[in-house]
Structures are given as structure tokens and as C-alpha cells.
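Participant: Have a look at this fold, sequence not included:
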């Protein structure tokens, strides 16, 4: 697992619409049509997180999911943080 420089993080964020850097985490709020769509996204996202053995912190409220990806103990953004963010983006049609 390699940590990214601030320039590398900035470059990766250019390809991740509406993601932002918050401390040592990547974050985004996803909004869906309804509760079922939001939960469906979380289930699909769980399979990607499991395959990477990298788990986001998320907050779910009806049709909104706030996702934070990162490991506060590492004090940096890592390549797998970006990889998971990109996989979550691929779930949005």
C-alpha cells in the first residue's frame, strides 16, 4: 500500500467528481432517488470494499450516503483509498 503525495492526490481528485479531501480521508456525499436505491448502493459498495479489504466509514440517512475513505492511523491518502473511491464511482450510472 503506497501513500500518495499531495500532488498525486490532487491529480486523482480531478477524476473523482465531487470527492474532496478531508484531513486524511477522501469524502463524498451521494444522493439517490429513494431509500431503496441508497441501500442498494451500500450493498454493492460493500462487495467492492470487501474485495479490497478496505472499508469506508459511511453515514446513511434515507436517500443520502456520506462516505469517507481513509485510515486516520496512516496520516496519508493511499492508493487503495483512491481505488475504492473509483470503484464506488463506477456504481453510479
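Facilitator: Everything's here; your move. For clarity, every value in this text was computed on a predicted model and none was experimentally measured. Numbering: from 1, shown residues only.
Participant: all contacts plus neighbour counts: C-alpha atoms, from now on.
Facilitator: Fine.
Participant: For stretch 55-74, what is the distance to the chain centroid?
Facilitator: Centroid separation between stretch 55-74 and its chain, computed with Cα atoms, centre = their mean, to the nearest Å, is 7 Å.
Participant: dropping in the other structure now:
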């Protein structure tokens, strides 16, 4: 898998207003009403990650989920990251 150029990443991010590109990855932070809702979203995201065989760097503190996506084998952001970001956005949107 080939990493995307910075220009391509920034263009694709226009569809993902909650995400930013820095440190060779795309990043987002999502806040939920409580820990249970956050953990529920994480569980649903985990199933998508397994289906796509692509796993995020993420942290959870109470009701906040922070996610970073990059394709480590490509040493950068690829189409695979945007496919997972799209799935994450769908899950988080449904959760709200």
C-alpha cells in the first residue's frame, strides 16, 4: 500500500471535518455523554477494525475517545486509513 501525498490527504479530509493531519497520521477526538456510550462506540469500532484488518492507535479517558490512524507498513496515511475513518464516522454519528 502506498502512502498518500500531503495534498491528497488534505483534500480527502474535506469530507472528514472532525479529523486533522499531523505527525504522519490522521487524528480525531470524539466526546460522548458518558463512559458507557464511549465504550460502546469503541466496541463497534473494534469490529470494523477487525473486518478491515486495520487497527488504530487510540485512547479513552472517561467519555473521550482519541484516535490516530496511519498505515504502519506504508509509513504513512493510505486509503485504508480513510476507509476506517469513514466507518468510525458512521458509528459515531449513529451513536449521537
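Facilitator: All right, it came through fine. As the structure is a computational prediction, the values presented were derived from the model and not from experiment.
Participant: Let me see the ranges of the helices in structure 1.
Facilitator: 6-14, 35-52, 79-90 (DSSP state H).
Participant: Point out the most buried one among these.
Facilitator: Ranked by mean neighbour count, these are led by helix 79-90 with a mean of 18 (mean count of other Cα atoms under 10 Å).
Participant: related to what we said a few turns ago, possible to save the helices of structure 1 as a markdown table with distance to residue 22 of structure 1?
Facilitator: Below are the helices of structure 1 laid out as a markdown table (distance: least, Cα to Cα, whole Å):
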| stretch | distance to residue 22 of structure 1 |
| --- | --- |
| helix 6-14 | 12 |
| helix 35-52 | 20 |
| helix 79-90 | 13 |
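Participant: Now do the counterpart of residue 67 of structure 2 in structure 1: how many residues are near it, please.
Facilitator: Correspondence of residue 67 of structure 2 to structure 1, assessed by TM-score structural alignment: residue 67. Residue 67 of structure 1 is flanked by 20 other residues according to other Cα atoms under 10 Å.
Participant: show me what contacts the closest residue to residue 67 of structure 1 other than its chain neighbours?
Facilitator: Nearest residue to residue 67 of structure 1, sequence neighbours excluded (Cα to Cα, 6 or more residues apart in numbering): residue 58, at 4.4 Å. Neighbour list for residue 58 of structure 1: 65-68 [criterion: Cα atoms under 8 Å, 6 or more residues apart in numbering].
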